[in-house]
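Participant: here are the coordinates; sequence isn't available:
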């Protein structure tokens, strides 16, 4: 899904709908998708997309890709950290 994206940069969030930290940061993730329309933003729930999220150890996990290659990743919440990383990789 992410690897076939034609956008030069993409961000993905893997989380669980039952995880309060994942729910809290989701609105920030969605707002960033509006702020950076040239980037692709993908959300995958670990319970609903087990094949796409099989190597996720912690939720939420944020991954950043450039031209199909993973260039960055971090775990946990942190609105400013997420904003900074999206800005850096967009």
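Facilitator: In hand now; what should we look at? Computed from a prediction, not measured in an experiment: that's the story for all the values here.
Participant: for the rest of this, base every contact and every neighbour count on C-alpha atoms.
Facilitator: Noted.
Participant: regarding this structure, what is its longest helix?
Facilitator: In the chain, taking DSSP state H as the definition, the longest helix is helix 20-35.
Participant: just checking, next helix/strand downstream of that one?
Facilitator: Note on helix 20-35: by DSSP states H and E, the next helix or strand toward the C-terminus is strand 40-45.
Participant: now for that following strand, which elements pack on it?
Facilitator: Applying 3 or more CA pairs under 8 Å, 6 or more residues apart in numbering; DSSP states H and E, we find strand 40-45 packed against strand 9-15.
Participant: next up, a second structure to put side by side with the first:
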């Protein structure tokens, strides 16, 4: 089940709105695509983390449809963490522990 703090992003405008609406929170964006097997493997763990971290906002961004917002993505999945609307961390991979550690580092 999708959590209340999880959003799907398909356009650059969706990304801009998501970051603006959540400027007061930490936002974690998972850039991936439906054909990426690593992205598919990551999703259940990403969803679980969102459920455990209700003070943060999470989003899954489809790179195939986003030209500007995903222009920095060279590998999928790429996870970006935003604070006050600005990117403060970015990493690649699907290791659940790596994701938890990086998100934990940004918590207040």
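Facilitator: Yep, that arrived. On a predicted model such as this, the values are computed, not experimentally measured, just so you know.
Participant: what span of structure 2 lines up against the longest helix of structure 1?
Facilitator: Helix 20-35 of structure 1 lines up with residues 37-52 of structure 2 when matched by TM-score structural alignment.
Participant: flag every buried residue along the longest helix of structure 1.
Facilitator: Neighbour counts over helix 20-35 of structure 1 (16 or more other CA atoms under 10 Å) mark 21-22, 25-26, 29, 32-33 as buried.
Participant: dump the residue contacts of the residue nearest the centre of structure 2.
Facilitator: Centroid-nearest residue in structure 2: residue 29, 1.5 Å away (criterion: CA atoms, centre = their mean). Residue 29 of structure 2 is in contact with 58-61, 79-81, counting by CA atoms under 8 Å, 6 or more residues apart in numbering.
Participant: swap in residue 3 of structure 1?
Facilitator: Residue 3 of structure 1 makes contact with 67-69, according to CA under 8 Å, 6+ apart.
Participant: just put those residues in a markdown table and tack on distance to residue 78 of structure 1 and neighbour count.
Facilitator: Output for those, formatted as a markdown table (distance: CA to CA, whole Å; neighbours: other CA atoms under 10 Å):
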| residue | distance to residue 78 of structure 1 | neighbour count |
| --- | --- | --- |
| 67 | 26 | 15 |
| 68 | 25 | 16 |
| 69 | 24 | 13 |
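Participant: in strands, which of those residues appear?
Facilitator: Secondary structure assignment by DSSP state E places residue 69 of those in strands.
Participant: and residue 102 of structure 2, what's its match in structure 1?
Facilitator: In structure 1, residue 102 of structure 2 lines up with residue 85, judged by TM-score structural alignment.
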